[in-house]
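Q: Sequence and predicted model, in that order:
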Amino acid sequence: MTTTPGEHRYEVKNRTERFVGRVFTVVTDEIVMPDGRVAPRDYVRHIGAVGVVALDDAGRVVLIRQYRHAVGRTLWELPAGLVDVAGEALPAAALRELGEEADLTAGQVDLLIDLHPSPGASTELIRVFLARQLAEVPAEQRHERRDEEADLEVVRVDLDQAVTMALAGEITNAACVAGVLAAARARDADWAPLRPADAPLPG
C-alpha cells in the first residue's frame, strides 16, 4: 500500500477469503488502525471493468437499458463490461464491449475518467473511455447477445439530455452518471481534459 510521509500504514495482519467466484472474491482483512487496534474489514476483490461513452456526430450518447438482478430493475447504462479476457488491453476491452452491446465500432478512443464506484466495499475500478467516429458493425459480424443482454435496448440520447436524466435521478448507474457528466464537461472544454487511452491506471 502506498503512503505519504507521516501517513498511517494500514498493515494487514490476517486475510481470509470467504468466497471465490469468477468475477469477484469476498475477503475479510484484519488491519491495524492508527490507535493500534486490529479491526476486521469485509470487502469484494473485483476483476475490474470498462465502460464507453460513445458519442455520435450529432452529439448523442449511446445508452443501453439492461436488467440488473441485484437491484431488481432495468437501468440506464453505458456499454460496459468486465475486464475478463487475459492479456486484453483496456481500450480494446472497451471497443469489444461497444461492439457486443451496441453493434458499434469507433475510429477514435480517448480516456475519459477512472472511478471506484463503491470504495467502502469493493476494489472495483471502472475505466471509462470516450469513443467517437462511430460506425455500425456489419450485420453478419454482430455479437449474439444472451441472458440479460438478449433483452437490452440501445438508445441514442442527446448528451445534455443525458446529463439532465442523471441529475433527475433517472440514471443511477455510477459509471453512466459519471461518464455523461464528464463527457459534457470535457466537450465544453473543447476536449482538453481527455487523456490518452493507454494512460497508466491510478495507484
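A: Looks like it arrived, so ask away.
Q: only C-alpha atoms for contact and neighbour calcs from this point on.
A: Will do.
Q: Could you pull out the helices in this protein for me?
A: 90-102, 159-167, 174-188 (DSSP state H).
Q: could I get the ones you listed as JSON lines with distance to Gly51?
A: Shown next, in JSON lines, are the helices of the chain (distance: least, C-alpha to C-alpha, whole Å):
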{"stretch": "helix 90-102", "distance to Gly51": "6"}
{"stretch": "helix 159-167", "distance to Gly51": "16"}
{"stretch": "helix 174-188", "distance to Gly51": "7"}
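Q: closest to Leu78 out of those helices?
A: For Leu78, the closest of the helices of the chain is helix 174-188, at 5.4 Å, according to C-alpha to C-alpha.
Q: Give me the contacts around that closest one.
A: Contact partners of helix 174-188, identified using C-alpha atoms under 8 Å, 6 or more residues apart in numbering, comprise 51-53, 61, 76-78, 112-113, 115, 117, 126, 128, 130, 159-160, 162-163, 166, 171, 192-194.
Q: here's the one I want to compare it with:
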Amino acid sequence: MDFVEKTVNKELIYKGNITEYWVEKVLLPNGKKADREIVKHDGAVAIMPFTADGKMVFVKQFRKAIEKTILEIPAGKIDATDKEPAETGKRELEEETGFRAARFELETSFYTSPGFTNELVYIYRAEGLTKVDQPLAQDEDEFIEILTLSFEEAWEAYEQQLIIDSKTVFALFYWKLTRQTKN
C-alpha cells in the first residue's frame, strides 16, 4: 500500500519568528480528503557538553509553554545565516554556557513530533571544553543558569521531573547507555 498523502491545497495561517502554521488539505491513500495542521520549523541543534571530569553542562531556564523551570542541554534554532547545523551548535554552546569545544561530533538527529511539525533536532557531543574570556552574548530574552552535573545528579533531576524535554531526556539516556558500554 502507498501511504503517501498528496497535498491538494495549502494555506499559511500564521508566520512567526520561529515557526509557520499551515493547514494542508491532503488526498488520503483511500481517496478521501483530510486536513493536516502543520507547524514548519527551520530545525534546531542541541549539545551534550562533557567536562574533563565526566560531568555534563546543563542550562536551567523557565519555559512559558509548560509554565515550568527545567534543566536542559544547551540548544538553539538553526538560523538562516548558518551554513550547517554544527555552526549553530558551536554558537549556541558558547552563547548559553560560555564554553567552546575542541571536539564537536554529531551523534544523531530526530524529528521532535512528526505528527504535526517538521522540526528536526541535531544532537552533538562536545568535549575538550574551554571557558571563553568574552563569550558570544546570550539572546536578550534568555535568562539561564549554568549547572554542571554528574550522571547521578542528572538522573536525580530526571526523577524529580526537572529534566523533561525530549532532547535532554535523549541526552540523559544516551549518557546512561555510553556509561554501561564502558563498564
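A: Noted; the coordinates are in hand. All of these numbers come straight from a predicted model, not from anything done at the bench.
Q: Need the TM-score between these chains.
A: Laid over one another, the chains give 0.91 as their TM-score (TM-score structural alignment, normalised by the length of the second structure), with 182 aligned residues with a C-alpha RMSD of 1.7 Å.
Q: just to revisit the earlier point, for the helices of the first structure, which one ends up most surrounded?
A: Among these, ranked by average contacts under mean count of other C-alpha atoms under 10 Å, first place goes to helix 90-102 (a mean of 22).
Q: Not counting sequence-adjacent ones, nearest residue to Leu136 of the second structure?
A: Glu95 (4.9 Å; C-alpha to C-alpha, 6 or more residues apart in numbering).
Q: my guess is the one you found meets Gln134, correct?
A: No: between Glu95 of the second structure and Gln134 there is no contact under C-alpha atoms under 8 Å: 10.0 Å.
Q: Can you pull up the most central residue in the first structure?
A: Ile126 (3.4 Å; C-alpha atoms, centre = their mean).
Q: Spit out the contact partners of whatever residue of the second structure lines up with that residue.
A: For Ile126 of the first structure, the aligned position in the second structure is Val121, judged by TM-score structural alignment. Applying C-alpha under 8 Å, 6+ apart to Val121 of the second structure gives the contacts 43-46, 109-112, 167.
Q: Please identify, among these, the one with the most neighbours.
A: Ala46 (28 neighbours; other C-alpha atoms under 10 Å).
Q: In contact with that residue, which residues?
A: Applying C-alpha under 8 Å, 6+ apart, the residues contacting Ala46 of the second structure are 73-76, 89, 121-124, 167.
Q: Looking at those, which two lie furthest apart in space?
A: Applying C-alpha to C-alpha across the contacts of Ala46 of the second structure, the maximum distance is between Gly89 and Lys167, 13.5 Å.
Q: aligned partner of Ala46 of the second structure in the first structure?
A: In the first structure, Ala46 of the second structure lands on Gly51 (TM-score structural alignment).
Q: OK, contacts around the closest residue to that match other than its chain neighbours?
A: In this structure, Gly51 of the first structure finds its nearest non-sequential neighbour in Ala80, 4.0 Å apart by C-alpha to C-alpha, 6+ apart. Contacts for Ala80 of the first structure (C-alpha under 8 Å, 6+ apart) come out as 49-52, 94, 97-98, 101.
Q: Farthest-apart pair in those residues, please.
A: Pairwise across these, and taking C-alpha to C-alpha, the largest span is found between Ala49 and Glu101, at 14.3 Å.
Q: any idea how far the residue lying farthest from the centre of the second structure lies from Val8 of the second structure?
A: Taking C-alpha atoms, centre = their mean, the residue of the second structure most remote from its mean C-alpha position is Gly31, at 36.6 Å. Relative to Val8 of the second structure, Gly31 of the second structure is positioned 12 Å away (criterion: C-alpha to C-alpha, to the nearest Å).
Q: got the contact list for the equivalent of Gly16 of the second structure over in the first structure?
A: Using TM-score structural alignment, the partner of Gly16 of the second structure in the first structure is Gly21. Counting by C-alpha under 8 Å, 6+ apart, Gly21 of the first structure makes contact with nothing.
Q: how close does Gly21 of the first structure sit to Ile47 of the first structure?
A: 10 Å.
Q: Same question for Ala58 of the first structure.
A: Relative to Ile47 of the first structure, and taking C-alpha to C-alpha, Ala58 of the first structure is found at 34 Å.
Q: and if you look at Val23 of the first structure?
A: Counting by C-alpha to C-alpha, the gap from Val23 of the first structure to Ile47 of the first structure is 6 Å.
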